[in-house]
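In: sharing a sequence plus its predicted fold:
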Amino acid sequence: MLRALARILLIGGAVLATGVSAKAPAPAEPPTLNSRLSGELAPTHDPVIIREGDTYYVYNTIGRYIGVKTSKDLVHWEQAAPLFDSLPAWATKAVPGTEGIWAPDISFVNGEYRLYYSVSTFGSNRSAIGLATSPTLDPKAKDYHWTDHGLVVQSTHADDFNAIDPNLVVDAQGGQWLALGSFWTGIKLFRLDPKTGKPYPGEKPRSIARRPAPAGAPAPVEAPFILQHGGWYFLLVSYDYCCKGVNSTYYTVMGRSRTVTGPYLGKDGSALMEGGGSILLRADLEEKQRFRGPGHVGAFTDADGTTYLVYHAYDREHDGAPTLRIAPLVWGKDGWPVAQD
């Protein structure tokens, strides 16, 4: 018996020495932020994110007015009361037939929060962008109050662009710009007067991205967002089609430039002015097929230096509901971001 036990121990020791049975299991991948999100995540369209104090705010398109979601930890989200309860009088005159406010953009500039928003009717470029400001985002604060400053940029059927999907950019020299656009001839950039947050008189749009298409065909590029890193300006835009539930084909591409006015090029040198760029976000692989059509991104850099990308995608497991998604950006050695989605 003792001999048999010794033989077993000897064989076991030999196996361990060869490393066959001692091989440790591969460590589990840490959960992503997206996999931990909870609370009121849907419906969410066209989100942007910012932080004031200990609270994160996501402003988004929901119903007729601007939806607001809040969180203390970036993980659990609660639905707050929407911004505004009626359309500004100027908006209904500028865009007859409009029924709501779309695609907000939020920034802290010149000591106040600046919220740009879109007014349009679906599929038309008779559109306008408005501006509202508040000293705080906290509805409980004594000085909380949104002041509407009216029309910023307008497009009509005579224009070759669509004045929706605004994004404020402050360049490295302190200059202010408004990127905007959806379909038509693509993404435009307007130089702003910092005092008013509106274009200088006579300011003409600069083209920074477009998707050439045969005459009469749609050119699906929209929802610009420009962020800065390492001396570069990164232009993020959405290609193809949103708003079709799980059949949405939206995806996000990027290009970078040393100047805010471009030209913006992808990793391979392809120009966003020619429908190029590099993919940043795409739908889940076919074998998973849960979150479809990720796009209309916003970005925010937190106090610890982490940049978070916020966007919407359509959840196949919940009837295609447009759902809030948040992914930290990791910057590679090549200077390009990767979304940890």
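Out: Perfect, I can see it now.
In: CA only for contacts and neighbour counts going forward, please
Out: Fine.
In: and stretch 149-159, which residues are buried?
Out: Buried residues in stretch 149-159, counted by 16 or more other Cα atoms under 10 Å: His149, Gly150, Leu151, Val152, Val153, Gln154, Ser155, Thr156.
In: contacts for that stretch?
Out: If you take Cα atoms under 8 Å, 6 or more residues apart in numbering as the criterion, stretch 149-159 is touched by 88, 90-91, 125-133, 161-163, 197-199.
In: tell me which element Tyr113 falls in.
Out: If you go by DSSP states H and E, Tyr113 is part of strand 112-119.
In: give the next helix or strand downstream of that strand.
Out: strand 127-134.
In: and the next element down the chain from that following strand?
Out: Defined by DSSP H and E, the subsequent element after strand 127-134 is strand 147-155.
In: how distant is that following strand from the center of its chain?
Out: Centroid separation for strand 147-155 versus its chain: 22 Å, with Cα atoms, centre = their mean, to the nearest Å.
In: take a look at this one as well, against the first:
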Amino acid sequence: MKSSILASLMGLAALVKGYANPLACSGVCGNAHDPALIRRDSDGRYYRFSTGGKIAIHSAKAITGPWTYLHAAIPAGSKINLAGKDDLWAPDVSKFGNTYYLFYTVSSFGTQNSAIGVATSTDLDNWTDHGATGISSKAGSAYNAIDGAAYFDGSNIVMSFGSFWGDIYNVKMNNPPLTVASGASSTRIAYKPSGTHAQEGAFITKNGNYHYLFFSVGQCCGFDASKPAAGGEYKIQVCRSSKATGGFVDKNGVSCTNGGGTTVLESHGWVYGPGGQGVFWDPSLGAVLYYHYVDTRIGYSDGQKKFGINKIDWSSGWPVV
């Protein structure tokens, strides 16, 4: 009797500590590194943008698919004359007014020679590249100017960005957000003071009275060649603040600029290294967390990463998948 009760309690503990698997995905669910998700207002069609191939665009009638590859968003490459201008990383797509804005990164792996660019569209299919936003970095800069994500805080559009080095910053943008606002300075909003400062992929969204800063922590890539020690791979964390421009703390009250971060999603079962995330408020599902991950049943290479979606439960005041 005692053993059966103990087994039941152990099973309950496993459920409490576990994470829901990603929602079913059909069609082209790969080619999904650093996804950005948006839904077109005119017809409700979903669009997914991802790193590489001059920003790959996929589209579907439903958030779970079937996803179809369309074409490169910026087929001629970026106007920004840096190494990586014909690859392009970490897209973020937002709509301000009647225009969609696609922010992207020009960089090369392991360097600070980076810049965030922007393209615009009225239909999500055809894009005009405008080149540099004014957010850039080089060797010796306080930050690495990658992983830009725009957010309207109710008064201003702010751009969050950064990776390793000084980790995550944000800065006020003009409206429309083609360039940094005149005289605006960058402020650090998240930092891991120990190790390699492996923190990136900032994304801010609002729920209730708080602005929630989601970010990825750990090793993102190259798992087929070299996996980190268990727990050192990508995972998704969050902090929150009453302001979008700083003051973020985790669930335990630890400042996000002093290593704070409450884990939202990490490796579990056949899901390995989830990250590169964003939050989308879906008309049917409510808030969803979207991200890329390795399906260990398929393979660990960057090209095999899959598109993942989980519904978010905000009932505790903190996001739970």
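Out: Good, I have the coordinates. This is a predicted model, so every value here is computed, not measured.
In: returning to that earlier point: give me the stretch of the second structure that the strand holding Tyr113 of the first structure matches.
Out: Taken onto the second structure by TM-score structural alignment, strand 112-119 of the first structure occupies residues 99-106 there.
In: and Ile146 of the second structure? What does it align with in the first structure?
Out: Going residue by residue (TM-score structural alignment), Ile146 of the second structure aligns to Ile164.
In: can you tell me the SS state at its match?
Out: Assigned by DSSP: H, G, I helix; E, B strand; the rest coil, the conformation of Ile164 of the first structure is coil.
In: list the contacts for Leu272 of the first structure?
Out: Shown in contact with Leu272 of the first structure (Cα under 8 Å, 6+ apart): Ile208, Ala209, Arg210, Arg211, Met254, Gly255, Pro263, Tyr264, Leu265, Gly266.
In: quick check, Trp90 of the first structure in a strand?
Out: No - secondary structure assignment places Trp90 of the first structure outside any strand; it is helix (three-state DSSP).
In: okay, now it: neighbour count?
Out: Neighbourhood size, Trp90 of the first structure [other Cα atoms under 10 Å]: 13.
In: same check, this time on Gly11 of the second structure
Out: Neighbours of Gly11 of the second structure under the rule other Cα under 10 Å: 11.
In: show me what it lines up with in the first structure.
Out: Correspondence of Gly11 of the second structure to the first structure, assessed by TM-score structural alignment: none assigned.
In: related to what we said a few turns ago, including neighbour count, could the contacts of Leu272 of the first structure go into a markdown table?
Out: Shown next, in a markdown table, are those (neighbours: other Cα atoms under 10 Å):
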| residue | neighbour count |
| --- | --- |
| Ile208 | 22 |
| Ala209 | 30 |
| Arg210 | 26 |
| Arg211 | 20 |
| Met254 | 26 |
| Gly255 | 29 |
| Pro263 | 17 |
| Tyr264 | 26 |
| Leu265 | 22 |
| Gly266 | 20 |
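In: that older thread, how many residues are close by the match of Ile146 of the second structure?
Out: Each residue near Ile164 of the first structure was counted by other Cα under 10 Å, and the total is 31.
In: quick one: the top helix by length along the first structure to chain centroid distance?
Out: Secondary structure assigned by DSSP state H gives helix 2-18 as the longest helix of the first structure. On the basis of Cα atoms, centre = their mean, helix 2-18 of the first structure is displaced by 60 Å from the centre of the chain it belongs to.
In: same question for stretch 83-97 of the first structure.
Out: 25 Å.
In: stretch 70-86 of the second structure now?
Out: Centroid separation for stretch 70-86 of the second structure versus its chain: 20 Å, with Cα atoms, centre = their mean.
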